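**Q** pasting the structure only:
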């Protein structure tokens, strides 16, 4: 196993100009078990002051809530990922509803549709997603959505529910222009990751980021996944972490024609409003 206790190389220690919100950090992943405190400390040093810990199933949502209770500036989501949609039943629905009532939980999800891998059948995915749409509507919580190769069906389902759900963000957006504008027409939020830093598959996003209003755009690492490919130094183990969010910020700011400071201020304000988060104390 790679030694993740080592600090980041000097070239990868970049501090954001103003506090950032990472709306998608999978800190319950086993790769963070050994050095989670150090990961949080490196995030703080990079001025990534607020983390939304993603709960993709009951186990990880419960862990995310526990961490959010322990770590200042951390919050949790609770949902069932489309890969695990086949497990959805009454017991799981009740467990999710109980988690949604916890003060640390700020969104329903990660939930949605993934017709790329189909680890659960499309019918199972739609059933679980429909149930979680209802939970979001009843709990008046925003949705944290996963969508891959399912833009048309996702748009149809969200159109039906849009008047009932407070807000929704399509996290880790990687789709095409038509899908993006369909989501924007529904007044959805968009989360962008280091996918845009990948010249092999994220090049098309560079032409789309200007289309996203600042009031609808948020940043995320989706760590430990989606390590940016354009980092100025190699990272041992290739595990992504929140401290690297400033590099994603810089890349998106470049393609939007904005300064990193302006983008940081806008995306963090948008995230705090979306998740109803308190304003953090400004760091020097």
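**A** Noted; the coordinates are in hand. Owing to the predicted nature of the structure, the values given are computational and were not obtained by experimental measurement.
**Q** for the rest of this, base every contact and every neighbour count on C-alpha atoms.
**A** Noted.
**Q** in the chain, which strand is the longest?
**A** strand 105-114 (DSSP state E).
**Q** chain center to that one, what's the gap?
**A** 10 Å (Cα atoms, centre = their mean, to the nearest Å).
**Q** what helices or strands is that strand leaning on?
**A** Helices and strands touching strand 105-114, by 3 or more Cα pairs under 8 Å, 6 or more residues apart in numbering; DSSP states H and E, are strand 74-78, helix 90-100, helix 122-139, strand 143-148.
**Q** between these, which one is nearest to residue 21?
**A** strand 74-78 (9.8 Å; Cα to Cα).
**Q** which strands and helices sit next to that closest one?
**A** Checking 3+ Cα pairs under 8 Å, 6+ apart, strand 74-78 ends up next to strand 48-53, helix 58-70, helix 90-100, strand 105-114.
**Q** got the buried residues for it?
**A** The neighbour-count check on strand 74-78 (16 or more other Cα atoms under 10 Å) flags 74, 75, 76, 77, 78 as buried.
**Q** make sure the last one is actually in contact with residue 57.
**A** Think residue 78. Yes: with contact defined as Cα atoms under 8 Å, residue 78 and residue 57 form a contacting pair (7.1 Å).
**Q** quick revisit: could you dump the buried residues of strand 74-78 into a markdown table and include distance to residue 166?
**A** Below are those laid out as a markdown table (distance: Cα to Cα, whole Å):
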| residue | distance to residue 166 |
| --- | --- |
| 74 | 22 |
| 75 | 18 |
| 76 | 17 |
| 77 | 15 |
| 78 | 16 |
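**Q** structure B:
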């Protein structure tokens, strides 16, 4: 059962989504009231990454990624990589991404996606930053690229795959981000089974707010938000027979370790 004492870290929030426009501070306050003490904001392009960094500069419990999502891969400016490098030097910017491959929607041509992804993987290695990975219908290609670049430092954001894919990411040394997908009785069955193989020292919790509203929440709100992270935690606790405080403590330690927070080695 969820307890009021649990202290959560939401490792995936799209705070500057249009659904949150003008309500960013309210979303953060509601998260705190729900026991979510830290948030990692997701940068899908350099403009959003900059907005995230500005928010984090006045909210010390918040951090951000900076990078280019595969959907935005064909929209980068000529000097995008230099701009990204500069962003990654700023306080509170703790990971490269959201980066990866998306062969489901193909909003950017696949060769362009792979080029932009490879550039970000190389930059992450140069700067000793973890990667914040997106993948949809591109697992084999993405895994091959991660292996080629010898990536062993990052998180599979919003993991929705099966046990074999989970084990492949774990073998690389990656952490696994779990969202409300695990609460979906229709689409989440493979993930629910894979959760059994996920060690407590490799799990991160994410809402991916405002997306992926957990289906276990009734009545259903208009959108997902960090304040609803405890619902995801409750489902994981049920599946893995964990105490909520045990899960919360592990997720905080994992986030601090991966992102090098509070002086911990990354």
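**A** Nice, thanks for sending it over. Everything numeric in this text was worked out from a predicted model, so none of it was measured.
**Q** on that earlier part again, mean deviation of the longest strand of structure 1 from structure 2?
**A** Its matched residues in structure 2 lie on average 0.3 Å from strand 105-114 of structure 1 after superposition (mean Cα distance after the TM-score superposition for structure 1).
**Q** quick check: that strand aligns to which part of structure 2?
**A** Taken onto structure 2 by TM-score structural alignment, strand 105-114 of structure 1 occupies residues 93-102 there.
**Q** pull the residues that contact the matching stretch.
**A** 42-44, 53, 63-71, 87-88, 110, 113-114, 117, 120-121, 124, 129-138, 142, 154, 259-260 (Cα atoms under 8 Å, 6 or more residues apart in numbering).
**Q** how about the helices in structure 1?
**A** Under the criterion DSSP state H, structure 1 contains helices at 36-45, 58-70, 90-100, 122-139, 151-161, 177-185, 245-256, 260-274.
**Q** can those go into a markdown table with extra columns for mean neighbour count and distance to residue 227 of structure 1?
**A** Output for the helices of structure 1, formatted as a markdown table (neighbours: other Cα atoms under 10 Å; distance: least, Cα to Cα, whole Å):
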| stretch | mean neighbour count | distance to residue 227 of structure 1 |
| --- | --- | --- |
| helix 36-45 | 18 | 15 |
| helix 58-70 | 19 | 21 |
| helix 90-100 | 16 | 30 |
| helix 122-139 | 20 | 27 |
| helix 151-161 | 15 | 24 |
| helix 177-185 | 16 | 23 |
| helix 245-256 | 21 | 10 |
| helix 260-274 | 20 | 19 |
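**Q** to residue 233 of structure 1, which of these lies closest?
**A** With Cα to Cα as the yardstick, what comes closest out of the helices of structure 1 is helix 245-256 (11.7 Å).
**Q** any idea how far the closest one is from the middle of the chain?
**A** Using Cα atoms, centre = their mean, the offset of helix 245-256 of structure 1 from its chain centre is 16 Å.
**Q** average separation of it from the aligned part of structure 2, please.
**A** Helix 245-256 of structure 1 sits 0.6 Å off on average (mean Cα distance after the TM-score superposition for structure 1).
**Q** that older thread, just so I know, which of the helices and strands packed on strand 74-78 of structure 1 lies nearest residue 30 of structure 1?
**A** Here helix 58-70 is closest among those (Cα to Cα), at 10.4 Å.
**Q** which other helices and strands contact the closest one?
**A** strand 74-78, helix 90-100.
**Q** Provide the aligned range in structure 2 for the first one.
**A** Going back to what we said before, that points to strand 74-78 of structure 1. Taking TM-score structural alignment, strand 74-78 of structure 1 hits residues 62-66 over in structure 2.
**Q** also stretch 34-48 of structure 1?
**A** Going by TM-score structural alignment: stretch 34-48 of structure 1 matches residues 22-36.
**Q** what sits up against that stretch?
**A** 4-10, 15-16, 20, 37, 225-230.
**Q** 6 Å - rerun?
**A** Stretch 22-36 of structure 2 is contacted from outside by 7, 8, 9, 226, 227, using Cα atoms under 6 Å, 6 or more residues apart in numbering.
**Q** isn't the second one right next to residue 248, touching?
**A** Same thing as residue 8 of structure 2. Yes: applying Cα atoms under 6 Å as the test, residue 8 of structure 2 and residue 248 come out as touching, 5.5 Å apart.
**Q** one step back: can you put the helices and strands packed on strand 74-78 of structure 1 in TSV and add distance to residue 175 of structure 1?
**A** TSV is the format used below for those (distance: least, Cα to Cα, whole Å):
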stretch	distance to residue 175 of structure 1
strand 48-53	23
helix 58-70	26
helix 90-100	28
strand 105-114	12
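**Q** closest to residue 218 of structure 1 out of those?
**A** strand 48-53 (11.7 Å).
**Q** mean distance between the closest one and structure 2 after superposition?
**A** Superposed on structure 2, strand 48-53 of structure 1 shows a mean distance of 0.5 Å to its aligned residues (mean Cα distance after the TM-score superposition for structure 1).
**Q** what distance separates that strand from the middle of the whole chain?
**A** A distance of 10 Å separates the centroid of the chain from that of strand 48-53 of structure 1, by Cα atoms, centre = their mean.
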